[in-house]
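>>> Generate a structure from the sequence data that follows.
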Amino acid sequence: MEKVKIYVFLFDGFSDWEIAYLTPEIKRNELADLIFFSKDDKPIKSMGGLTVVPDEALKNIKPDNIDLLVLPGGTHWEKGLNNEIEPLTRKVADLDKPIAAICAATTFLGQLGLLNETMHTSNDLNYLKAIAPNYAGEVHYQASLSVSDKKLITANGIAPIEFTREVLKMMGLYNEEELNKWYQLYKHGIWEE
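Predicted coordinates for the structure are as follows:
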């Protein structure tokens, strides 16, 4: 069985904690490959000060190879500084492949119009509308920690555990029982044998 390929876009100032539960679960899962990429393949610094060397540069990423595109948050989205990812994001969406965005990255999807016809969340509806003037999906907004609808996963910036759960579920990396045990452990500190 071929592994699913999960691509995570990194940039200077990305919110490292928002993918801190997700990336280890993908990395250790035998069903998935995790690929970190950035605008170029030069080292970048996370918001928390971690220096990360991406696996690939954006120019080398082929949308057909992506099974899931992950967009972590960070203030670059609010400042419009990650626009180089727009063509790839649109192509992934056009190919009807999943995209997962958390925190400020949800504003990018809103700006691109990708939230207009699907249920979604963000840090707050007014925040989303203020940062993404082209956003027109207010009727589909859910005041939830994380929302999965169609091929999109969106999450509030304070919901990295819920975000991870939705990704693991959508990509079929855990069965329902495993996923529930994982969630109970990381969300509530309950260990079940």
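>>> all contacts plus neighbour counts: C-alpha atoms, from now on.
OK.
>>> how about the helices of the chain, start to end?
Secondary structure of the chain, counting by DSSP state H: helices at 22-27, 75-78, 86-94, 105-111, 125-131, 160-170, 176-188.
>>> Distance of the closest residue to Asp41 other than its chain neighbours relative to Phe11?
Of all residues not flanking Asp41 in the chain, Ala57 sits nearest, at 4.6 Å (C-alpha to C-alpha, 6 or more residues apart in numbering). Distance, Ala57 to Phe11, using C-alpha to C-alpha, to the nearest Å: 11 Å.
>>> all strands in the protein, in order from the N-terminus.
4-9, 32-38, 44-45, 51-52, 56-57, 68-71, 99-102, 146-149, 152-155 (DSSP state E).
>>> For the comparison step, fold the sequence that follows:
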Amino acid sequence: MKYAYAYVLDTMADWELGFVIAELNSGQYFKSRGSRIPVKMVGASNRPITTKGGMTILPDLTVDEITHETSAILLLPGADNWNDPEHAPVVEKAKQLLDVGGNVAAICGATTALANSGLLDDRQHTSNSLEYLTLFCPTYKGAACYKDEKIVADGSNLITTGAAGGLLLAREVIALLDLFKNETLEAWYNYFNTGDCKYFYTMMETLQESNSSIRN
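Take a look at the predicted model:
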């Protein structure tokens, strides 16, 4: 069984992972009907954390329990206290996963943790801005690899985006893991990006086509 591991920490921006967690855990639009990628909440310890939105989350496991063999992707949300030393183990876990071909997606403040650790020095990436990284990451040396884009997939297994990239993050994770049909993903993204119901109906049609193919 492969899991999506979502790191949780006090002050985390709970909304930033909302789209991707919902789609991975439910599997409602997967091209392989009836499948899903369960989401496990990972903490620095087993203690409950409180999100910026005031929700209390009890971790399912700790960082040391993550393995490459069971990891579909490691999701790193933004938060106000990424510079706390207790979060160093998950940054090291991200490095271990990337080194062996595992998948990591980081948004907003999580990119500063990766930048400070040197993980972005030689990988294409983005964040809230280049100025943001240089201001908050004194050891950052990855400016040459910075892309002034809303989201960047490193060409392999690292996805980075800024604070407003929650929907884009979900789209790129879904694409990386090859979970939706291409036309389903396009309609899904367009619907939530624009709110235009025509894209919702298009998405439903792509799912009906999948079911029809299975029956035939």
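>>> related to what we said a few turns ago, quick one, which of the strands of the first structure is nearest to Glu25 of the first structure?
Closest of the strands of the first structure to Glu25 of the first structure is strand 32-38, at 9.5 Å (criterion: C-alpha to C-alpha).
>>> Look up how far Lys27 of the first structure lies from the equivalent of Thr67 of the second structure over in the first structure.
Under the alignment by TM-score structural alignment, Thr67 of the second structure pairs with Lys62 in the first structure. Separation of Lys62 of the first structure from Lys27 of the first structure (C-alpha to C-alpha): 21 Å.
>>> Which of those two has more residues huddled nearby?
Set Lys62 of the first structure next to Lys27 and count neighbours by other C-alpha atoms under 10 Å: Lys27 wins out with 14 against 11.
>>> That one and Ile35 touch, don't they?
No. Contact status for Lys27 of the first structure versus Ile35: not in contact, 9.3 Å apart, counting by C-alpha atoms under 8 Å.
>>> Contact partners for Asp154 of the second structure?
Neighbouring residues of Asp154 of the second structure by C-alpha atoms under 8 Å, 6 or more residues apart in numbering: Arg123, Gln124, His125.
>>> The first one -> the first structure?
Following TM-score structural alignment, the counterpart assigned to Arg123 of the second structure within the first structure is Thr118.
>>> re the thing from before, closest to Gly49 of the first structure out of the helices of the first structure?
Closest approach to Gly49 of the first structure among these (C-alpha to C-alpha): helix 75-78, 14.3 Å.
>>> List the contacts of that closest one.
Under C-alpha under 8 Å, 6+ apart, the answer for helix 75-78 of the first structure is Asp12, Gly13, Phe14, Asn82, Ala104, Ala105, Thr107, Phe108, Ile131.
>>> What is the nearest of the residues you listed to Leu145 of the first structure?
Closest to Leu145 of the first structure, out of all of the contacts of helix 75-78 of the first structure and judged by C-alpha to C-alpha, is Ala104, at 13.5 Å.
>>> Next one: that closest one relative to Phe14 of the first structure, how far apart?
Taking C-alpha to C-alpha, one finds Ala104 of the first structure at 10 Å from Phe14 of the first structure.
>>> Can you find the partner of Thr134 of the second structure in the first structure?
Aligned partner of Thr134 of the second structure by TM-score structural alignment: Lys129.
>>> ok, back up a step: scan the contacts of helix 75-78 of the first structure and report the most crowded one.
Using other C-alpha under 10 Å as the neighbour test, these are led by Thr107, with 30 neighbours.
>>> Identify the residue of the second structure aligned to that one.
Aligned partner of Thr107 of the first structure by TM-score structural alignment: Thr112.
>>> wait, isn't that match in contact with Phe136?
Yes. Under the criterion of C-alpha under 8 Å, Thr112 of the second structure makes contact with Phe136 at 7.0 Å.
>>> Kindly reformat the strands of the first structure as CSV containing distance to Glu86 of the first structure.
As requested, the strands of the first structure are exported to CSV (distance: least, C-alpha to C-alpha, whole Å):
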stretch, distance to Glu86 of the first structure
strand 4-9, 12
strand 32-38, 13
strand 44-45, 20
strand 51-52, 22
strand 56-57, 15
strand 68-71, 11
strand 99-102, 12
strand 146-149, 21
strand 152-155, 16
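>>> okay, those strands, which one's buried deepest?
Highest mean neighbour count among these (mean count of other C-alpha atoms under 10 Å): strand 152-155, with a mean of 28.
>>> Which stretch of the second structure lines up against that strand?
Aligned by TM-score structural alignment, strand 152-155 of the first structure falls on residues 158-161 of the second structure.
>>> Name the nearest residue to the corresponding residue of the first structure for Ala44 of the second structure, sequence neighbours excluded.
For Ala44 of the second structure, the aligned position in the first structure is Lys39, judged by TM-score structural alignment. Spatial nearest neighbour of Lys39 of the first structure, excluding adjacent residues (C-alpha to C-alpha, 6+ apart): Leu58 at 5.0 Å.
>>> just to revisit the earlier point, now the match of Thr67 of the second structure: how far from Pro87 of the first structure?
Relative to Pro87 of the first structure, and taking C-alpha to C-alpha, Lys62 of the first structure is found at 11 Å.
>>> Around Ser15 of the first structure, how many other residues sit close by?
Ser15 of the first structure has 23 neighbours, counted by other C-alpha under 10 Å.
>>> For it, list the residues it contacts.
Counting by C-alpha under 8 Å, 6+ apart, Ser15 of the first structure touches Ser46, Met47, Gly48, Pro72, Gly73, Gly74.
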